[in-house]
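Chemist: Predicted structure and sequence below. I'll ask about it afterward.
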Amino acid sequence: MNEVKKLKVPVKSIAGAVVTAIALFGSVYTVNEGHIGIVKRFSEAKEQVNPGLHFKMPFIDSVEEIEVRTRKNEEKMASSTKEQMPVTVIVSVNWTVDKSAALDLFRQYGGLSQFESRILDPRFRSATKDVIPKYDAEQLIQDRASAIQAIEVNFIEEMKDFPVSVDNIQIENIQLPSKYLTSIETKQTEKNLAAAEKHKLARQNLEAQRAVNTAKAQADGIELVAIAEAKAIKLKGLAEAEAITAKAKALGDNPLIVKLTEAQNWDGKLPATMLGGQNMPILDMRNK
């Protein structure tokens, strides 16, 4: 009996230590980065906590995480184009939960999965199906960005009363019947050829205009040179005429200038003959 009593004390101590350890471990928890912790007491959401180490009441409180990083939802749906062509589109949306409203979202919808299935996904499908029939097949292929913008406007309006933000929307894939795709490709090829021909014609016109401009510039240059030369000749003639006039005036005003000019131009030789007056013969002035 004594031995049995002695064994009972250690068993109780071990049990107490185990319970204490469980309580201690049960009172400590962590919330992962990119998530918000929702603390529930007897299954009722009480508060939200940020990522990191936290304490709670063991056996009473429990914690559930809500991701607040950007999430991506993808939908594949059948629709029809403006010309009633059957089309299947795959669209995706990136969205984020408002961190400050994580507790309210959990209280109303019970978590992200329920929020997506009940609220986000149906509205995203509706926003997409409302836009696709407004575009013909060629527009969807060639101007996908316009359709994306229209879907985004619709979806943001649908989600304005919920604690989430819409980051961006993409049309991942557009599936059309093969015969329509061939028709669109042929049409696009023709457009590309027409655009190339138009570009070629524009380039030829530009080169022709450049040649005309060059020829005109050369002609203008020749004309300017001719005008300059004519003006130079005219100015030279005017200068020479003015010089002659001035010289004639000077000679008229002073006859002695004529004598001076003759003296300056004399070569120092006397004339060889001299004409006589009346019946005087011509005299030979040379030495014999």
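Modeler: Right, received. Where do you want to start?
Chemist: Could you use CA atoms for every contact and neighbour count after this?
Modeler: OK.
Chemist: the helices in the stretch 151-288 of the chain, which residues?
Modeler: 178-253, 256-265 (DSSP state H, counting those that start in this stretch).
Chemist: Just the buried positions in the last one, please.
Modeler: The one in question is helix 256-265. For helix 256-265, the neighbour count (16 or more other C-alpha atoms under 10 Å) marks no residue as buried.
Chemist: How many residues are close by the closest residue to H35 other than its chain neighbours?
Modeler: Distances taken as C-alpha to C-alpha, 6 or more residues apart in numbering place E67 nearest to H35, at 4.2 Å, with adjacent residues excluded. Around E67 there are 18 other residues, counting by other C-alpha atoms under 10 Å.
Chemist: Below is an additional structure, to be compared with the one above:
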Amino acid sequence: MIGYVLLPIFIVLALIILFSGIFTVRQQSSAVLERFGKFMSIRNSGLHFKIPIIDQIAGRINLKVQQLDVLVETKTKDDVFVKLKISVQFQVIKTNVYDAFYKLESPHDQITSYVFDVVRAEVPKMKLDDVFERKDDIAVAVKRELNQAMSDYGYDIIKTLVTDIDPDAQVKSAMNRINAAEREKVAAEYVAEAERIKIVAKARAEAESKRLQGQGIADQRREIARGLEESVDVLNKVGINSQEASALIVVTQHYDTLQAIGEETNTNLILLPNSPQAGSDMLNNMIASFTASNQIGEAMREKNEKAGMVRKPRKKDDNRDKDI
């Protein structure tokens, strides 16, 4: 009777002990197996068996690439406090799982200590601007130091990155002001250059305009001189000398100008003599011009009468010949 009661209990215990000897290891991880507290073996991914109660899984090791972010505050060569964020990517070497498990208690603390040591040794040699420019050099130095130290513990340093550089707030504000002033300076230089180009272009345009204007005035005066020369020649042919012809032309142009001004209905221009003798001079010029005009008229009338007297006898002779 008692045997029938204990049998199921023994079966259940046997099954529990049997199943406790079966375990699995996930992909990209390893299990460290110990027997009575002594290292027995390392089991990789898959289904495994162990002796129940005697063999124990001491721990599991992650074989994936891991990342540790370390924030380091230090001082630069020009006495500026700055915070650097160093990202360390590391991985347990699959063949060195034993060293990674038994030699190093806390890999994160170990890596953090080396990062602090390297950064605080490298950054104080640089000025703040150099820290920004040479951040890759800092990362390389950290990676080199960590590889030398962590390879003995079964860890491989994949890559180190300086992901952030954060100076003191006042220094950052000063840098922003310097940057803004530099950009304003460059902008002012571009504006000044643009103004210079405009001034040069305007000066060249004005110079070309003046040149063309001068050329036009020269052509105008040349044509006026040619016209005056022709006018003098015409007057000389009717018995007026060059001096009288010049005076007549000047007076004629004077009155032509006054007439042209008078034709403008909206003009407010009034021409007046600007000296006490100007009135008498103008009167003398007018008298001289009238005298010259009368002389021209008399000369032309006499010339016309002489031409008429010569032509009339010829007409009478012609009529007489016709009567005969």
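Modeler: Received, thanks. Not measured: the values here are computed from a predicted model.
Chemist: Including distance to F106 of the first structure, could the helices of the stretch 151-288 of the first structure go into a markdown table?
Modeler: Below are the helices of the stretch 151-288 of the first structure laid out as a markdown table (distance: least, C-alpha to C-alpha, whole Å):
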| stretch | distance to F106 of the first structure |
| --- | --- |
| helix 178-253 | 46 |
| helix 256-265 | 126 |
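Chemist: coming back round to it: which position in the second structure pairs with the residue nearest to H35 of the first structure?
Modeler: Under the alignment (TM-score structural alignment), E67 of the first structure pairs with N62 in the second structure.
Chemist: So T96 of the first structure, which state does it fall into?
Modeler: strand (DSSP: H, G, I helix; E, B strand; the rest coil).
Chemist: sorry, back to before: out of the helices of the stretch 151-288 of the first structure, flag the one nearest Q142 of the first structure.
Modeler: With C-alpha to C-alpha as the criterion, Q142 of the first structure lies closest to helix 178-253 of the helices of the stretch 151-288 of the first structure, at 9.1 Å.
Chemist: Can you check what angle separates that closest one from helix 256-265?
Modeler: 100 degrees (axes from the mean of the first three to the mean of the last three C-alpha atoms, to 10 degrees).
Chemist: if we can go back for a sec, test my guess that the residue nearest to H35 of the first structure contacts V31.
Modeler: No - contact criterion C-alpha atoms under 8 Å: E67 of the first structure and V31 do not qualify, at 10.3 Å.
Chemist: And the strands in the second structure, which stretches?
Modeler: 22-25, 29-35, 38-43, 46-49, 55-62, 66-75, 81-92, 155-167 (DSSP state E).
Chemist: Provide the aligned range in the second structure for stretch 151-158 of the first structure.
Modeler: Going by TM-score structural alignment: stretch 151-158 of the first structure matches residues 142-149.
Chemist: same deal with stretch 235-254 of the first structure?
Modeler: Going by TM-score structural alignment: stretch 235-254 of the first structure matches no residues.
Chemist: What lies in contact with that stretch?
Modeler: The contact list for stretch 235-254 of the first structure (C-alpha atoms under 8 Å, 6 or more residues apart in numbering) reads 257-258.
Chemist: Figure out how far it is from the centre of its chain.
Modeler: Between the centre of stretch 235-254 of the first structure and the centre of its chain there are 75 Å (C-alpha atoms, centre = their mean, to the nearest Å).
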